[in-house]
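1. show me how the following folds:
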Amino acid sequence: MEYRRLGRSGLKVSALSFGSWVTYSNQLDTKLARECMAAARDAGVNFFDNAETYAAGASETIMGAALRELGWAREHYVVSSKFFWGLSDDPNGKNTLNRKYLLGAIDGSLKRFGLDYIDLIYCHRPDPNTPVEETVWAMHDIINRGKALYWGTSEWSADEIRAAWEIAERHHLHKPVMEQPQYNLFVRKRVEQEYRRLYEDLGLGLTTWSPLASGLLSGKYVDGIPAGSRGTLKGYEWLQERLRDEPRNAAVRKLLPLAQEVGCSLSQLAIAWCLRNRNVSSVITGASRPAQVVENMKALEVAPRLTPELVDRLQAACEGAVN
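-> Next up, the predicted model:
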């Protein structure tokens, strides 16, 4: 496993990490989650990603239970959570980053995880209805109280990230050190263009999600949505239109012979493509079986084989399906 600094911070995270979105509670119970996390840890993974809203809090509960059963020393792993959507319909607890919500949300996550602190906390989306200064102060206070170690954002614009960073700089507060954007062969512009100045100016680190574009880049949806896949899960009906996207499935068909040329699976190729970007601190992977975890981790062996010429061919195959 390769370990990369989280932006300009001193924290090192595994270049491949393991996340719980979609799978925990929907496809994985505590036993299977524990087995997948153990497989990831055996491969050197030290970062496990989560969020308050995943499975309405059940994802944090399952991961916390799995961590207790695994019995790892706390200093050996990094856990994250993300806050914005909330778990209630209360006007001060839903779709917000106000101080009242954030200070309560961290306590709820700690209780579900059964942990004394969470390593990384994210503002899961920007909140246009709360002053950025209020959110920055709340995140700073959470860290000052020892409930989290670092904070960052997820799917914020470059301008929003810079505004939060400058407020923290002006008031000598804990600054946002990482962003969690979607990044894959189909979704590139924000990471490669919009954020470009932030890597050098602010030392921004990235923990990217959906390297397989919700599974499209695994190749299993080129002939439709198979039974038992995430596209058939209750509550994820919105995914079906994306998985049937014909321009992207056409691009996947072009990528298949390139994976064969490299001697790897399409999933491994897509994950390895994300790893080649040195501004990415960690690529968050997901899996519903330990064997799938092991296969995904092999992307580390594939990444060094991606020559500039091959990268150009990969990206050319996706032309017309990129945003």
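2. switch to C-alpha atoms for all contacts and neighbour counts from now on
-> Will do.
3. hang on, residue 115 in a strand?
-> No. Per DSSP: H, G, I helix; E, B strand; the rest coil, residue 115 lies outside any strand segment and is coil.
4. now residue 245: how far from residue 198?
-> 32 Å (Cα to Cα, to the nearest Å).
5. which parts of this protein are strands?
-> Assignment of strands within the chain using DSSP state E yields the ranges 3-5, 12-14, 16-19, 47-49, 78-83, 118-123, 148-153, 176-179, 205-208, 280-285.
6. dump those into JSON lines; add mean neighbour count and distance to residue 309 as well.
-> JSON lines is the format used below for the strands of the chain (neighbours: other Cα atoms under 10 Å; distance: least, Cα to Cα, whole Å):
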{"stretch": "strand 3-5", "mean neighbour count": "18", "distance to residue 309": "25"}
{"stretch": "strand 12-14", "mean neighbour count": "22", "distance to residue 309": "27"}
{"stretch": "strand 16-19", "mean neighbour count": "27", "distance to residue 309": "24"}
{"stretch": "strand 47-49", "mean neighbour count": "25", "distance to residue 309": "31"}
{"stretch": "strand 78-83", "mean neighbour count": "24", "distance to residue 309": "35"}
{"stretch": "strand 118-123", "mean neighbour count": "23", "distance to residue 309": "36"}
{"stretch": "strand 148-153", "mean neighbour count": "23", "distance to residue 309": "33"}
{"stretch": "strand 176-179", "mean neighbour count": "26", "distance to residue 309": "29"}
{"stretch": "strand 205-208", "mean neighbour count": "25", "distance to residue 309": "24"}
{"stretch": "strand 280-285", "mean neighbour count": "26", "distance to residue 309": "21"}
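7. now the other sequence, so there's something to compare against:
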Amino acid sequence: MDYRKLGNSGMYVSSIALGNWATHGETVEQDLATDCVRKALDLGITTFDTADAYAGTKAEAMLGEALKGVRREGIEVMTKAFFPTGPGMNDRGLSRKHLMESINGSLRRLQMDYVDVYQAHRYDYETPLAETIGAFADIVRAGKAHYIGVSEWTVEEIRAGAALADELGIQLVSSQPQYNMLWRVIEAEIVPACEELGITQVCWSPLAQGVLTGKYSSPTVPAGSRFSADDGGLKTEHKFMQPKVIERVEKLIPIAADLGVPLATLAVAWVLANPNVSAAIVGASRPGQLDETVKAADLILDQATLALIDGVLGDVIERDPAKVESFPQRV
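-> Take a look at the predicted model:
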């Protein structure tokens, strides 16, 4: 396993992080979740990412149970707040009220005294930014989080948040965007700004929600998979689930084979090749899936391989910085 600094902080994270979005509490129950977490630890993964809204708060609770008995100082735990966790108008967003209540709820479910990074899951356009960052600062000063981060904020929002955090003497160290071979909207503006500000990326969906494993390149769509339609065909509503995209992804498989790795390993290694990336977040619904994924930490891609990948994917790559997945409103 490779370990990298998170932003301009002194804390290291494992370059492969285990996330539990769309697994713990949804497709994976506690015993299997615990097995996946313990497998991750055995493979050198020390960084775990979750959020209060995942699986209606169940994902945090399951991660906390899976990590019970693990030396707290030896792991890094990241969670997030913004999306609804209850029926009330204040059970969402980044108001001071919600953040103060959310961090306490997260710590209770995780069975921990603190998280290493507390993140704004989206930008809240209904709450003054000063209120949000002020609440984050008080959470850090109370010892309930060491650092703060953001997810899917635009470059202007990141700059404003970082400036306020600096004024209040806390560290905004991470950005959590969607980033993979097909989705590169952070490269033009966000990555250069983050390099300047001392912020690094902790990337979600490095496998483009399974597309970059190559499993959808087969004529038969895997039964029960995320993009399997009721009739056994392929759901094509998603931006990655287009025939042209699938066709190009299929041409990546020989590139991975020449390197002696599965396509999934190549895809995660591609994300880690960006020097502004501290970690790629991967999921696992069974422990064995992690064996191939973690090999990406040791796979160094040369410029010729990176250029070959770009040539194969061509115009199916999305680069428009305006498509950062910010959330227009919280209600």
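8. the stretch 51-200 of structure 2: helices as residue ranges?
-> Using DSSP state H, counting those that start in this stretch, the helices of the stretch 51-200 of structure 2 run over 58-66, 96-110, 129-141, 155-167, 190-197.
9. those: which one's closest to residue 117 of structure 2?
-> Evaluated over the helices of the stretch 51-200 of structure 2, closeness to residue 117 of structure 2 peaks at helix 129-141, with 9.4 Å, by Cα to Cα.
10. mean per-residue distance, the closest one versus structure 1.
-> Compared with structure 1 after the fit, helix 129-141 of structure 2 shows a mean deviation of 0.5 Å (mean Cα distance after the TM-score superposition for structure 1).
11. quick check: residue 23 of structure 1 touching residue 288?
-> Yes. Taking contacts as Cα atoms under 8 Å, residue 23 of structure 1 lies within contact range of residue 288: 6.1 Å.
12. that older thread, could you redo the strands of structure 1 as a markdown table and give each row distance to residue 68 of structure 1?
-> Shown next, in a markdown table, are these (distance: least, Cα to Cα, whole Å):
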| stretch | distance to residue 68 of structure 1 |
| --- | --- |
| strand 3-5 | 24 |
| strand 12-14 | 21 |
| strand 16-19 | 17 |
| strand 47-49 | 14 |
| strand 78-83 | 13 |
| strand 118-123 | 15 |
| strand 148-153 | 19 |
| strand 176-179 | 27 |
| strand 205-208 | 25 |
| strand 280-285 | 22 |
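13. out of those, the one nearest residue 66 of structure 1 is which?
-> When the strands of structure 1 are ranked by proximity to residue 66 of structure 1 (Cα to Cα), strand 47-49 comes first, at 11.5 Å.
14. return the mean post-superposition distance for that closest one against structure 2.
-> Mean deviation for strand 47-49 of structure 1: 0.5 Å (mean Cα distance after the TM-score superposition for structure 1).
15. which residues does the counterpart of residue 300 of structure 1 in structure 2 contact?
-> By TM-score structural alignment, residue 300 of structure 1 lines up with residue 297 in structure 2. Neighbouring residues of residue 297 of structure 2 by Cα atoms under 8 Å, 6 or more residues apart in numbering: 1-2, 15-16, 269, 272.
16. just among those residues, which is most surrounded?
-> Most neighbours among the contacts of residue 297 of structure 2, by other Cα atoms under 10 Å: residue 16, with 33 neighbours.
17. list the contacts for it?
-> 1-2, 45, 47, 279-282, 294, 297.
18. which one of these is nearest residue 63 of structure 2?
-> residue 47 (11.8 Å).
19. residue in structure 2 paired with residue 282 of structure 1?
-> Per TM-score structural alignment, residue 282 of structure 1 is aligned with residue 279.
20. right, and its match touches residue 202 too?
-> Yes. Using Cα under 8 Å, residue 279 of structure 2 is in contact with residue 202, at 4.8 Å.
21. and the gap between the residue mapped onto residue 146 of structure 1 from structure 2 and residue 107 of structure 2?
-> Using TM-score structural alignment, the partner of residue 146 of structure 1 in structure 2 is residue 143. To residue 107 of structure 2, residue 143 of structure 2 is 12 Å away according to Cα to Cα.
22. out of those two, which sits in the more crowded spot?
-> Between residue 143 of structure 2 and residue 107, counted using other Cα under 10 Å, residue 107 has the larger neighbour count: 20 against 13.
23. any idea what the more buried one aligns with in structure 1?
-> So residue 107 of structure 2 corresponds to residue 110, using TM-score structural alignment.
24. quick check: which of the helices of the stretch 51-200 of structure 2 is buried the most?
-> helix 58-66 (a mean of 23; mean count of other Cα atoms under 10 Å).
25. which bit of structure 1 covers it?
-> Going by TM-score structural alignment, helix 58-66 of structure 2 sits over residues 58-66 in structure 1.
26. what's that stretch in contact with?
-> Here stretch 58-66 of structure 1 makes contact (Cα under 8 Å, 6+ apart) with 20-21, 24-25, 29-31, 33-34, 50-52, 54, 109, 112-115.
27. mean shift of that stretch relative to structure 2?
-> Mean for stretch 58-66 of structure 1 is 0.6 Å (mean Cα distance after the TM-score superposition for structure 1).
28. and that stretch, how far out from the chain middle?
-> 17 Å (Cα atoms, centre = their mean, to the nearest Å).
29. so for stretch 16-31 of structure 1, what gets flagged as buried?
-> Under the neighbour-count criterion of 16 or more other Cα atoms under 10 Å, stretch 16-31 of structure 1 has 16-30 buried.
30. pick the one among those closest to residue 319 of structure 1.
-> Looking across the buried residues of stretch 16-31 of structure 1 and measuring by Cα to Cα, the closest to residue 319 of structure 1 is residue 16, at 26.0 Å.
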